[in-house]
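Below is the sequence, then the predicted model.
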Amino acid sequence: MEFPAVNHSYTHPPPQPWAGQSPRTQTMPPPSCPFPSHHYPNLNPDQQSVTPMTHTTETTAGHRPQSLSWDPSQQSYQGVLKPVPEMTNMTNQGMPQRSLSLPTSPVSNSKTESRYGLDPQILPSVVQVIKEDRIQWEGKVFVSECRSSVPPLSSTQCTLEDRGNATPRFIRCTSYSFPVEAQSAQKSHLPLGAIVCPLARPEKGECDVPVCEAGDCVKGCAHCGAFMSPAMSWQDCGQRFYCPFCHKLNEVPWQSYQPTNQGRRVDCEKKPELSLGSYEILEKQTGKAAVLLLAIDVSASAMRAGQLDHICKQISSQLQALNGPGETDRSDLRVGLMTYDSRIHLYNLSPALSRPHMMVITDCEELELPVVEGLLVPLKDCRHILERVLQEISLFNPEPDRSGSQELSVSAGLKILQDAASPGKLLIFHSSPVSEGSNQKSASGFFGSSKVKSIFQGPDSSISLAKECVSQGCSVHIFVFCHQEVGGAWPGHIPFLTGGGVICYNSLQSEMEQERFRADLSRCVNMQMAFKVQLRVFVSKEMHISGCYGSFIAGPDSCCVAMAALDWRTALAFEFTHNKSLDETRGVAIQFVLSYSSSSGENRTRIHTVILSASRHPLDTFRSSQAETLLTFYCKKSLESPLQSLREDLQTEVTEMLACFRKQSCTTSVSPGQLVLPQFLKAVPVYINSLRKSEVLLPGLRSSVHQRLQLRSLIVSMDTLSTASQFYPLILPLSVSADNANMPSLGEAVRCTVSSLDPGGLYLIYCPLALLLWVGSCVPPHTLLQLFNTNSFSYLTSGEIKLPVLENSLSIGTRALICSLQSSAAVTLQLKLVREGDSCEESLQRLLVEDKSPNGGASYADFLFHLHVNALRLVV
């Protein structure tokens, strides 16, 4: 193994403008290098003195971490993660000089190589962490009990069983052991929070959330309103129970009294509210069923675009599928239709009429409906009438060059739902350029404005309209067929604040775009959602809720969140802060109560409860944390913060967290050159660096404001699995052998770095918002023939493709894997082919999160180097 030459003549670079942002005190020694930033000094690699840095993994066996000294000739690391080379020490700054040899990276690439000579391949690896977790848990059963241990990762396929604690499918906590003292929590800089996905679907082999009648359930706390759960403790032979949320005793009515045996009621196994962490109550009162309202843009520009006919055909096809036989029959669903330009056109679809009647509303300032009857009709009664109207829409004679804004259609749709006193989905098909209202800020003012949050804040008119939609339970979904990357308004503020979304298309001319629209429309129409949602949070009296984050409009009370609609993928984050010291014997109880109206109009209440341990040892808090949960929490919380300070704040939080762990866990035997990380937080640095340099926070040259707003809105609603996959994509090598005997699986991923891509290989790259197939320039011709039906690399064209259907193992296995990945995504993903060396490789480079990114983000190795340097400085 070769070693780089060591040069001791390194001089410290001149002071940088950002160097004053250091959190160090005056008594600390001056920094040996600038604080991390995406701008780094132009260091000469030959002018560095380096020392070996070993990687130390902390285990749960004791308080003392186990370190592993590094020897270049050592071939086996005995299951311990490989050590990391040590930081650079600047002797002219008064720090001790130590210089030894450092292994260089075997791959010479400017984007992969560390500026400080670190070998990226020996740094803590997300791929290795996921692999080890799968070895431990895959195919097994994780029992979720009160004060249970750290659960398996969200990417691990294992069965989750509820035995008193809501499973990680519904709730994941940033730590499963909260500090007893508030001072310990502040010093650790580890956020105390929970990620809740209230309507998550159970996997195969897991039990559904049990449903019980409201009258059959044991009533909860009469003082604070918390629902019955295993967190309640019984006293006086079952005559009273103690509420951990308000610390008060409750008398049990004689009608529901049962004796206790060893502190548990004798009927606890028969009642889910007494034995399970998750259950659902079916309320006696019912509301109106949700409706489906369609709004189609028929302005002159929409007519000229030539897409209106195809849009109407796809809508008609979807309505016909809803009226199909068997389980797909939803013919009782009430459906409405309206069209708009600068006016609103309503349609009376009553079957009593010989033909549909159209009503035109020209005064849209004070919107009033002429009639309500006939605007929403069961699909089975109006399907033929709807098809007739959809066929004739393209024959309309629109007003010349007068387009309506998307807010006009939202206001009209909301008015229909309000007069009908019903929740529902509003699907808007907008084909004209998205207009910019009078209150909307221009895109050019985002980066030059002193109001640093304006890029993520919608105009007041949109926020006000979204609040009305939330009150009514109106979920807005917009399909945009005239997407503008630059200029104009972004139409997504209202949809994302109402549980909907925005899907943009360049055009519907290509077959793949038409197929994507068909799949998106089907997904949107058929997705089951909860409407008129209210999420209440209860926590032990010693703590309070200090923040709630996600895709919703924050209210005055962080304990209660209101949403127009909620699907099974959406997750929210809540942060907890101490009021006083916790009781170590009782732990911490957290309860989420979701009240909603189902699509059929049933009023339901779903309860999720977890009981966590409390510890006086700060190390227990670190040992009970997981990197992917922390990443999800930081994503939801940080994207609500001012943009200018966000990247540095993230870095400071992680630095102080690692410094605190080092203080608590290290002894004098641990040298300053050893990187010390908690066992379950080894992936935190690479995750946080990926978040810091994402396009949302660090735009590239080709990043538009619309793209960043869209990306941000999608990320803040993601669950833990999707968030982790978004910031560390899955890279799967495909077999290129002649027999193709070994097909790829989801467990055979490689690291997200260009050094992992062999020019003679094929790689499938997946994240929730992208699906790429990278083809190396040296792929054997027989492999190209089996997958693309061509044996020449030059015949391949980068861009969206659809793989040909070929009868060989490589083609069959690859298409099955692509189909599996597409089905797990929240949006319809089109496969994009990327040839090695093509200009479109930039879309791939953004996903190689361990490398330097095209937008100027630091590599994982450089970022970890700076974290280590700054953490050491804080320990001094």
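Sure, I can see it.

hey, let's count contacts and neighbours off CA atoms from now on
Will do.

Not counting sequence-adjacent ones, nearest residue to residue 759?
residue 776 (4.1 Å; C-alpha to C-alpha, 6 or more residues apart in numbering).

ok, that neighbour to residue 799 distance?
Residue 776 sits 15 Å away from residue 799, going by C-alpha to C-alpha, to the nearest Å.

Check it against this one:
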Amino acid sequence: SGPMQSQMQFPSGYGSHLPNYSAPSGHYSQVPNKAAASHLDNQYRANYYPGYYSAPAQNVMTSVGSNVLNAQESQQLYNNTPPHSGGSSDRPVQGAVSSASYLHASAQQSYSAFDNHYSTSVSSSVASQGFPLNSDHYAMPVVSGAMYPNVSYPPVAAGGVYGQTFTSQSLPAVGQFKETNALFSSQSTSVPHSLQQHVPVGYNTTLSTVSSAQAVQDNLSRNLTGSVPKVNNQINTGGIDSSQPVHSVSQNVPFTKPGAGTSAASAVMSSVRSPAPSLSSKPPSSPSVTQSPEMALQEGMQYGGYVNNQASSAPAPLSSSSDDEEEDEEDEEAALDSSSTTSSASPVLNNYDALEGGGYPETRSVTSSPVPSPSVLQTSKASKPFGYGYPALQPGYQNATPPTPVQHSNPGHHSGFQHYAQACVNQLSSSLGGLSLQHSQQPESLRPVNLTHDRNILPVSSVPAPVPNLNSDLRKLNCSPDSFRCTLTNIPQTQALLNKAKLPLGLLLHPFRDLTQLPVITSSTIVRCRSCRTYINPFVSFIDQRRWKCNLCYRVNDVPEEFMYNPLTRSYGEPHKRPEVQNSTVEFIASSDYMLRPPQPAVYLFVLDVSHNAVEAGYLTILCQSLLENLDKLPGDSRTRIGFITFDSTVQFYNLQEGLSQPQMLIVSDIDDIFLPTPDSLLVNLHESKELIKDLLNALPNMFTNTRETHSALGPALQAAFKLMSPTGGRISVFQTQLPSLGAGLLHSREDPNQRSSTKVVQHLGPATDFYKKLALDCSGQQTAVDLFLLSSQYSDLASLACMSKYSAGCIYYYPSFHRSHNPAQAEKLQKDLKRYLTRKIGFEAVMRIRCTKGLSIHTFHGNFFVRSTDLLSLANVNPDAGFAVQMSIEESLTDTSLVCFQTALLYTSSKGERRIRVHTLCLPVVSSLTDVYAGADVQAVVCLLANMAVDRSVSSSLADARDALVNAVVDSLAAYMSTASNLQQSMLIAPNSLKLFPLYILALLKQKAFRTGTSTRLDDRVYAMCQMKSQPLVHLMKMIHPNLYRIDKLTDESTIHVNDRVVPQPPLQKLSAEKLTREGAFLMDCGSIFYLWIGKNCDNNFIKDVLGYPNYASVPQKMTQLPEVDAPSSERTRSFISWLRDSRPLSPVLQVIKDENPAKTDFFQHLIEDRTEAAFSYYEFLLNIQQQICK
């Protein structure tokens, strides 16, 4: 029943499929053949850069490339005919390279085992997490035995120029240095597609598999020849029997409420949806643009854990999926207008990928404006300059250098088209203000810094993002680094140049962050490139008033008639002044063409643990109180729906339908065959049933006070929640306090407390079962995200539970040792987190696609999402606190262009029912020299990308390999830089100013909970830190990696800033070392999610009295989390500074006062990363170790 689908391969990283894994019904469809195999496959053997930084193949994807999808290709992917199996297609097949083949490779193959990045174009439906064990760029053996005395590294045989191997004893001197190792290269394998027959699947069915996933992984891990045994699992599942009897107990909850309703339960919402209302009431000729903070703060995004690149083979949504929606839109646009616009008059089709991307279906040629002639589209490089033949055009379209920059209509209209001679590009560049990448003098970012001699390298304030080497006009137009950031702000021309730099190329994104100003554009025409579907942006070029050229694929497009009108200036004939081409971040109100179904209401379901352990922890009181306070602030409209499920050894549902006198509890005790007792009355309209909801929230904390039930049936409760949410999608919020012990998804303790301080192997970083991942994939297909709140005092196997959020685009909150009374700091943190969680904006049914200039390609994603196709990320929910990372490679030389651009488009449904598209565009220069590459390095972005890659490596290989790879990242990049410098002494460790903090940040990363060894670390704590690495935006992740330390007992009004009529002191940053602490001082450490206020024993009593409210040091309590409001200058300065720090992040950190006898003192001193510990180097020792590796 249904078309044949491609078999999903088994990942080897997070969320590994265990034997008998069953792919969700209707979830996996064939991936389009969007790109041919890279032409660099046989060049730079053993040194092809994308391999250097690639995660193991489940989330390593080959690039989209520059070829354009035609209608035939699109139909092959998305129509109802059976897709091609891998190897049967006559075109190259887009896919992923399996990583398991190198997971058990020996260290002797570190530099010579991998000949190229992708020697074969392969098909695979699994996206990856983690880097390979061996690498020819950042190999494991290059670590001193002094640093890891318990780890031995065998010698490695030498290879060729690019494959030469070195051990920690055989590194050459700087002058003789050759390229040593790639951080995380990938083994090329060929994975043939097999076919899988899908039948509707239920949770209680028996799964029958022909072959074992573990056997497949074992074969992959031993196979270094490039061939992988074919997997041919036929999965037959049974559906849920809807005719089974309802075994439930119906009882009235002991509520007392004045008045009694007499009407029976009535249906809350019909399953038949009405057509979506019109999103724009203005006629096409009168577009409007608003730019208000209110509109900018109405929508939302995502938070959470690890890499979720499940599959490059896309799952088809069970109801409405963002992929299909995107394809509909693209087909719509093709039928309507060759100028790449969309109109609300378009019919709605049933395909999704094109709504936000995909190729342009040329076969549908019904247009409202003429297609550019072939002569325009195929202009030779010897053709005349831009705009030739239009001498009467306005200055904005002419090619002559304008007399003043003001006369140039939009300096952002720059292009490096490969259809034109480079001279034309240079001429345009000249007209833009004389952009030049040749430095007349050495920039500050290249100033050599002697790391072993210069002790004070930390800046006095936070490290700013580097400014791209563009002219001032382009800089003003560029995207904010807070939203869109690249590891290299100067893009190398070739892959070979990137290889020499030994730095990763990637993007750090925070696409849905809260913005105070956001241009919101309401128009029936959204102008996009007809070929690559890029949204028009400030960096396109207008050939004349009627044509513009795409800055990503260089295709010439028509300017639609409506776009000629500027709603801001109310003028006609100046398309280059439209807000879309004056702002690099914009948001479009999309038409119905971007919808597969009418916008669904915002639906919130809370799944609550009410076992004895949960009642003792006391979280229910905090949760119910927060819900009562914020019930009216939940994002949504008049259609918003809400529901509650509780569980212990049974599952309890609550009928809150309007008309009841009090909430009604329905208990289902058959957890092995879970069902919904009254499906139509469990999700109710928030406004219609508000009083019943309040009654339930007031009663819940006391309803289970006397329970002695210690078991937890989390799995069955989640199954019920999935069934309840499937028709509409929405958000499931799960609160769990212990290890699931009953029913589906039950877990057993895997942690050995005696191994928490081990310096050897750290085990069980991956899930113990595939149940939670499979559930997440089912939820993702139904546009439902699962958010997890884990409030546990004991081991709860977060590595397994986290899968429910990682693969459904949810988020994870973790409160170790939570107790409402005994741990007030955690209780306060939960209360503040819930306030943000319940009220922040949210987007539903979202997809995100990243596009880049021709010649660049994306091959790995990091974050919480599901990969529906090679470059399309599915986000069932999207929130403003989530970040993403992307690894990139250079497939084609960029010598014909001086600029490259990246664009991310996020299509989502707001909580108000509007379909919106948020677009960010980033422009960066291309450089041809190695020194320019180093000059543009963004050290914080590099470290954050390496952190994401190290998490993958820890899970797919081992924690020790990930640590070694991080060390080698520093060794190789600094050695490569020093090899280009002259007059260096062997005793010097030199770094460019742009990378002077690189060793310090890597040392901080090695001492972070996610990667540290030799220090007692609970397994759940380590896994949660890894989840944070994968989902935090850069600015918050950097505080977690390298906290900020300030001395606050000497605050003055001399160095201050003014924020909202408030004077905020700005104390200088201090080194994270005990040598900066004094017994007479008070120091504040900002760790991102928590503030530590350390008070010295001899601290001034006046400061203690004014700031802490106690007469002396001895009287300060051990568990102090609040600063009193004292009318004293020192108190006002301190509170103003801490409030300013809190306001800069979404989740409010908890303040913890630390005294010498405080147990939290250990946590504080563990963050002093420049000091030596029993298991790790000091910063100076680390530098000496790095220098030793380079100079050997």
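Yep, that arrived. Everything quoted here is computed from the prediction, not taken from an experiment.

before we move on, the earlier item: give me the more crowded residue out of residue 776 and residue 799 of structure 1.
For residue 776 of structure 1 versus residue 799, neighbours defined as other C-alpha atoms under 10 Å are more numerous around residue 776 (19 against 15).

Tell me who's in contact with the counterpart of that one in structure 2.
Matched to structure 2 by TM-score structural alignment, residue 776 of structure 1 sits across from residue 1096. Neighbouring residues of residue 1096 of structure 2 by C-alpha atoms under 8 Å, 6 or more residues apart in numbering: 1078, 1079, 1080, 1081, 1082, 1155, 1156.

Which residue in structure 1 aligns with the third one?
The pairwise alignment with structure 1 assigns residue 1080 of structure 2 to residue 760, based on TM-score structural alignment.

For that match, grab the count of nearby residues.
Neighbour tally, residue 760 of structure 1, other C-alpha under 10 Å: 12.

Could you measure from it over to residue 827 of structure 1?
To residue 827 of structure 1, residue 760 of structure 1 is 31 Å away according to C-alpha to C-alpha.

For the stretch 751-876 of structure 1, which segments count as strands?
Secondary structure of the stretch 751-876 of structure 1 (DSSP state E, counting those that start in this stretch): strands at 762-767, 770-775, 799-800, 832-835.

repeat for the stretch 451-600 of structure 1
474-480, 501-504, 530-539, 543-549, 560-566, 572-578, 588-597.

Mind giving me the packing neighbours of the fifth one?
What it means is strand 560-566 of structure 1. If you count contacts as 3 or more C-alpha pairs under 8 Å, 6 or more residues apart in numbering; DSSP states H and E, strand 560-566 of structure 1 packs onto helix 460-472, strand 474-480, strand 530-539.

which of those is buried the deepest?
Ranked by average neighbour count under the criterion mean count of other C-alpha atoms under 10 Å, these are headed by strand 474-480 at a mean of 26.

compared with structure 2, how much does that strand deviate?
With mean C-alpha distance after the TM-score superposition for structure 1, strand 474-480 of structure 1 departs from structure 2 by a mean of 3.2 Å once superposed.

quick one: that strand to chain centroid distance?
20 Å (C-alpha atoms, centre = their mean, to the nearest Å).
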